[in-house]
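Undergrad: Sequence unavailable; structure follows:
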C-alpha cells in the first residue's frame, strides 16, 4: 500500500508558499508557508499533518486492540500534539502526546489501558516518529 501527497512550492522560505494536495483529495491546494508553520497564520503545516495522522492511526489501532479483546468502543476521541524543537538550526520533532478519552461499554480500566498502551506502541505512525511519545488515557463510564 502506498499513499501520496504533493507539494508545489514557489519562492523563498519566508516569502514563498506552497500548495499541498493529497491523493484522496482531502487536501486540495491547501496553503503551506513559513507563516502557517511558525506564525499561526491560516493554512497547514507538516507538524499539524503528522499530528492528524498520529491521532487517526492511534484511534484505529486502539479500536483494533479493543476488537481483539471482544470490545467495541462507542466513542474514542484522540488529540495528538507534537513539539517541534526550533532552538537550533537543526529542527526536530522531540515529543508527541496523545490525549485519549474513550467510552467503551463493558470495558474494565485494565483492559482499556492495556489496549491503549499497545496501540500507542504499535500504530505505524508511532513507529515512524523518532520522538518521546506520551499519553493520557481516560475511560468514561
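TA: Here it is on my side, so go on. All values derive from a computational prediction rather than experimental measurement.

Undergrad: From here on, just use CA atoms for contacts and neighbour counts.
TA: Noted.

Undergrad: List the buried residues of whatever helix or strand residue 135 lives in.
TA: Element membership for residue 135, per DSSP states H and E: strand 132-140. Using 16 or more other Cα atoms under 10 Å as the test for burial, strand 132-140 gives 133, 137-139.

Undergrad: which one's the longest helix in this structure?
TA: helix 46-68 (DSSP state H).

Undergrad: Against which helices or strands is the next helix or strand after that one packed?
TA: Downstream of helix 46-68, the next assigned helix or strand under DSSP H and E is strand 75-85. The helices and strands touching strand 75-85, judged by 3 or more Cα pairs under 8 Å, 6 or more residues apart in numbering; DSSP states H and E, are helix 46-68, strand 92-103.

Undergrad: so which of these gets nearest residue 21?
TA: When the helices and strands packed on strand 75-85 are compared by Cα to Cα, helix 46-68 sits nearest residue 21, at 11.9 Å.

Undergrad: The structure to be compared is supplied as follows:
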C-alpha cells in the first residue's frame, strides 16, 4: 500500500507559501507557510499533520487490539501533541505525547494498560517517528 501527498511551495522560506494536497482529496490545496507553522495564521503545518496521523494510527491500533481481545470501545479519544524544537540551525520533532481517554465496557485496568501499550508501540506512525513517544491513558 502506498499513500501519496503533494506539497507545492512558492517564494522564499519565510515569506513564501504553499499548499498541500493528499491523494484522497481530504486535503486539497490546503495552505501552509511559515506563518501557519510558527505563528497563528489559519492553515496547516507538517507537525499538525504528524499529530493527526499519530493520533489516528494509535487509536485505530488500539481498536484492533481490543477486537482481538474480544472487546469493543464505546469511545476512544486520543490527542497527539507533537513538539518541534530548535536543533542547531534548524528544528527537530523531539516528542509526540499521546493522551488517551477511553470508555471500554468489560475491561480491567491491567488489560487496558497492556492493550494501550501494545497499540502505542505497534502503531506504524510510532515506529516511524525518530522522537520520544509517550502515552498517558485514562480509562473512564
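TA: Yep, it's here. What you see is a predicted model; the values in this text were computed from it and never measured.

Undergrad: Could you get me the TM-score between them?
TA: Counting by TM-score structural alignment, normalised by the length of the second structure, the TM-score of this superposition works out to 0.97. Behind it: 140 aligned residues with a Cα RMSD of 0.8 Å.

Undergrad: hmm, back to that, any idea of the angle the longest helix of the first structure forms with strand 75-85?
TA: Orientation of helix 46-68 of the first structure against strand 75-85 (axes from the mean of the first three to the mean of the last three Cα atoms, to 10 degrees) gives an angle of 140 degrees.

Undergrad: circling back to that earlier point, tell me which of the helices and strands packed on strand 75-85 of the first structure sits nearest to residue 118 of the first structure.
TA: Closest among these, using Cα to Cα: helix 46-68, at 7.5 Å.

Undergrad: Tabulate the helices and strands packed on strand 75-85 of the first structure (a markdown table), appending distance to residue 6 of the first structure and mean neighbour count.
TA: Output for those, formatted as a markdown table (distance: least, Cα to Cα, whole Å; neighbours: other Cα atoms under 10 Å):
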| stretch | distance to residue 6 of the first structure | mean neighbour count |
| --- | --- | --- |
| helix 46-68 | 12 | 19 |
| strand 92-103 | 21 | 17 |
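
Undergrad: could you dump the ones you listed to CSV with distance to residue 31 of the first structure?
TA: Converted to CSV, these look like this (distance: least, Cα to Cα, whole Å):
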stretch, distance to residue 31 of the first structure
helix 46-68, 11
strand 92-103, 21
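
Undergrad: which ones are touching residue 91 of the second structure?
TA: 84-85 (Cα atoms under 8 Å, 6 or more residues apart in numbering).

Undergrad: ok, now how distant is it from residue 47 of the second structure?
TA: Shown here: residue 91 of the second structure relative to residue 47 of the second structure, a distance of 11 Å by Cα to Cα, to the nearest Å.

Undergrad: before we move on, what about residue 34 of the second structure?
TA: 12 Å.

Undergrad: likewise residue 71 of the second structure?
TA: 32 Å.

Undergrad: next one: residue 36 of the second structure
TA: 11 Å.

Undergrad: got it, and residue 16 of the second structure?
TA: The separation that residue 16 of the second structure has from residue 47 of the second structure, given Cα to Cα, amounts to 18 Å.
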